[in-house]
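Participant: my questions concern the predicted model and sequence given below.
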Amino acid sequence: KHKISRTVSALVINTPNNPTGGVLSKDNMKLSYDLAEDHDTVVFSDEIYESLVYDGFKQTSMLEIDPTMERTLVISGLSKSHAMTGWRLGYAIGNDETISNMTRIQQNTTSCAASFTQYAGAIALTSDQSSIGLMVAEYQKRRDVITHLFNEIEGIACLNPKGAFYVFPNFVEYGLSSATLAEFFLKKIGICTSPGGVFGEKYDSYLRFSYSASLEDIEEGMAILTEFLPTIK
């Protein structure tokens, strides 16, 4: 609440979250909406990872909180739910006025997504969706493994995320910036990560690791990382 002032024009929510994998409960989604309503601002709800939640958690869309879309714009796509990352096909759900204004801008900038991409997206959405559940179950296995392996390493703390496909371990005891650590890992042992500092200054001791790789690659990469870490501490 203390971050919101008269100059704030929108509240942006990203749940499940990138980079942490954290998720907001329905109660917290409602609190976020009420906060926006109290300050007469709009809510941009980024729900691109909505299908990727674990441990029986039920993701709440902001559309459930604001079904009339009076002050809500939901942003999502098929990159995560249907593994169509390279197709760059997304969508927005909002009230008539908002979508009409967005359409004017898009028509004069990108025009539209490629037609073959739209056809593929339509098939993805109208076909059997059981593969999503299988994908989520596999991601949960990988999450459990990588989280366990990180927490086995002395000096690293790694929370168990409830969504998305990232872990965000804290390397604060190594005394190096996230950019320095990321460069070390890439150049010395061939492991690519995202430095936490790019997500905000207070995350500069964190690194984002994706577990979208195979379980075998995750285990091999973690073994290499575990062996390398004592050389820089």
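Facilitator: Cool, the structure landed.
Participant: going forward, measure contacts and count neighbours with C-alpha atoms only.
Facilitator: OK.
Participant: for the chain, which segments are assigned as helices?
Facilitator: Under the criterion DSSP state H, the chain contains helices at 26-38, 62-65, 96-107, 115-126, 130-151, 178-189, 215-228.
Participant: can you put those helices in a markdown table and add mean neighbour count and distance to Y166?
Facilitator: Below are these laid out as a markdown table (neighbours: other Cα atoms under 10 Å; distance: least, Cα to Cα, whole Å):
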| stretch | mean neighbour count | distance to Y166 |
| --- | --- | --- |
| helix 26-38 | 16 | 21 |
| helix 62-65 | 17 | 22 |
| helix 96-107 | 12 | 31 |
| helix 115-126 | 12 | 24 |
| helix 130-151 | 17 | 8 |
| helix 178-189 | 16 | 15 |
| helix 215-228 | 15 | 12 |
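Participant: possible to save these as a markdown table with distance to P169?
Facilitator: Putting the helices of the chain into a markdown table (distance: least, Cα to Cα, whole Å) gives the following:
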| stretch | distance to P169 |
| --- | --- |
| helix 26-38 | 24 |
| helix 62-65 | 28 |
| helix 96-107 | 37 |
| helix 115-126 | 34 |
| helix 130-151 | 7 |
| helix 178-189 | 11 |
| helix 215-228 | 13 |
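Participant: ok, structure two:
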Amino acid sequence: MQVSNIANEIHPSLTRRLFDKAKEYDNVIDLTLGDPDYPTPPEVCEAGCKAIREGKTKYTANAGLLELRTAVAEKVKNETGIEYDPSKNVIITVGAMGALYLLIKSYINEGDEVLIPAPYWINYGQMVTMSGGVPVAVSSDKEGFALSTELLEKAVTPRTRMMIINTPCNPTGEVYTKESLEAIAKIAKKNTLLVVADEAYSCILFDDAKFTSIIDIPGMRDLTILVNSFSKRYSMTGWRVGYAVGDENIISAMTRFQENVASCCPQSSQYAAIAALRGSQDSVDEMVKGYQRRRDMVVEGINKIDKLSCRKPQGTFYVFVDISKTGMNSSDFSFDLLDKAQVAVVPGITYGEDGDSYVRIALTRNDEEIREAIYRMGKYINSL
């Protein structure tokens, strides 16, 4: 049977291909998926289990439990000082991925262009394509992959309707400065563009890095939809809880779409998310300390390997490794590394053409495994 034209345009990511391929090897160290190895905090698990025991396993409102939406609005107010009405401006979704897809589907029309600074998470472009839009990758400053607002402004056309920003950035770990966000805001206001702010990694910051939300920039509250997730902050990837906050009309449209796509996020997961937001954040702090320790280990180890180098990421739990001196593209390097050293990494081409001289390492394995992976990478490079 013939599938749709759009279905034919959507391809499995190289991340998943490497993840699946890695299962064919014994003793493999898989550094592909951004799936934390830390457990979900016990009090969060208990809240989810308690909800199940109490029979809270039914549908909720399409926009999610009001108690959770209220907790989300309180979190945003505490972090930014900006108030949102939880009954009108917040939707709970099936992960941040659900929020992003519902948002893009709710806002763009056939042929509309969406600006995405590169390197970028591949799913952004796929979601735009699935919604009939045109993803437009905007190259960054190669020195540290800093956002090039000059190129961003040049990329705006009469068909541009939205831009997606991700800070801290997957895969580079770059954290946008306030000055960069002000420049983005100027472009958005001048051209009346909706800014989708994916802040899934906003809590994973290292050293003296400081996170600024674009809604902190004057005039951006009404032009921004915040998207966030419980997956990275609380190691809840399998619970599938995310949210979006912003304009009432857009949130309402997203809710109508969700009614027809997923109905709602699982009720027990929502109760777990309430416990996560309102409970102690000590486990989050400990995870971030662990990621920073692993980051330092990887950065030091990689920079000692001939032909490999990397910058020290400011946030996320990824390290973007420059492989250009090997003379290989990122796909060939990644599959060869897996075959000969049993270490799985993600080819940088996954994140757009700007990333083809890089591979991404996820800091989501224990210290011993990460140390061994770096050792194997060194042996592999020496064998070339």
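Facilitator: Yep, that arrived. All values reported here derive from a predicted model rather than from experimental measurement.
Participant: so for F199 of structure 1, which of the helices of structure 1 sits nearest?
Facilitator: helix 178-189 (10.7 Å; Cα to Cα).
Participant: which one, of the helices of structure 1, ends up nearest to S45 of structure 1?
Facilitator: Here helix 62-65 is closest among the helices of structure 1 (Cα to Cα), at 6.6 Å.
Participant: onto which residues of structure 2 does that closest one map?
Facilitator: Aligned by TM-score structural alignment, helix 62-65 of structure 1 falls on residues 214-217 of structure 2.
Participant: got a list of contacts for the matching stretch?
Facilitator: T80, L181, E182, A185, A197, M220, R221, T224 (Cα atoms under 8 Å, 6 or more residues apart in numbering).
Participant: equivalent analysis for stretch 74-88 of structure 1, please.
Facilitator: The contact list for stretch 74-88 of structure 1 (Cα under 8 Å, 6+ apart) reads 44-52, 62-63, 89-94, 113, 117, 121, 124, 132.
Participant: buried only: go through those residues for me.
Facilitator: Neighbour-count burial (16 or more other Cα atoms under 10 Å) applied to the contacts of stretch 74-88 of structure 1 gives 44-52, 62, 89, 92, 94, 121, 132.
Participant: among those, which are located in strands?
Facilitator: Taking DSSP state E, the ones among these that sit in strands are F44, S45, D46, A92.
Participant: can I get those residues in a markdown table including distance to Y174 of structure 1?
Facilitator: Below are those laid out as a markdown table (distance: Cα to Cα, whole Å):
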| residue | distance to Y174 of structure 1 |
| --- | --- |
| F44 | 36 |
| S45 | 35 |
| D46 | 33 |
| A92 | 42 |
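Participant: ok, of the residues you listed, which one's closest to S194 of structure 1?
Facilitator: Among those, D46 lies closest to S194 of structure 1 (Cα to Cα), at 20.0 Å.
Participant: alignment lookup: that closest one to structure 2.
Facilitator: Aligning on TM-score structural alignment places D46 of structure 1 opposite D198 in structure 2.
Participant: what of E97 of structure 1?
Facilitator: So E97 of structure 1 corresponds to N249, using TM-score structural alignment.
Participant: Y107 of structure 2 versus its match, what's the distance?
Facilitator: 10 Å (Cα to Cα, to the nearest Å).
Participant: same question for T129 of structure 2.
Facilitator: T129 of structure 2 is 13 Å from Y107 of structure 2, by Cα to Cα.
Participant: what's around D66 of structure 1, how many residues?
Facilitator: By other Cα atoms under 10 Å, 15 other residues sit near D66 of structure 1.
Participant: cool, and the one 5 residues further on?
Facilitator: Summarising burial for R71 of structure 1: neighbours were counted as other Cα under 10 Å, giving 19.
Participant: got the contact list for it?
Facilitator: Counted by Cα under 8 Å, 6+ apart, R71 of structure 1 has contacts E37, T41, V42, V43.
Participant: and for F171 of structure 1, the neighbour number?
Facilitator: Neighbours of F171 of structure 1 (other Cα under 10 Å): 19.
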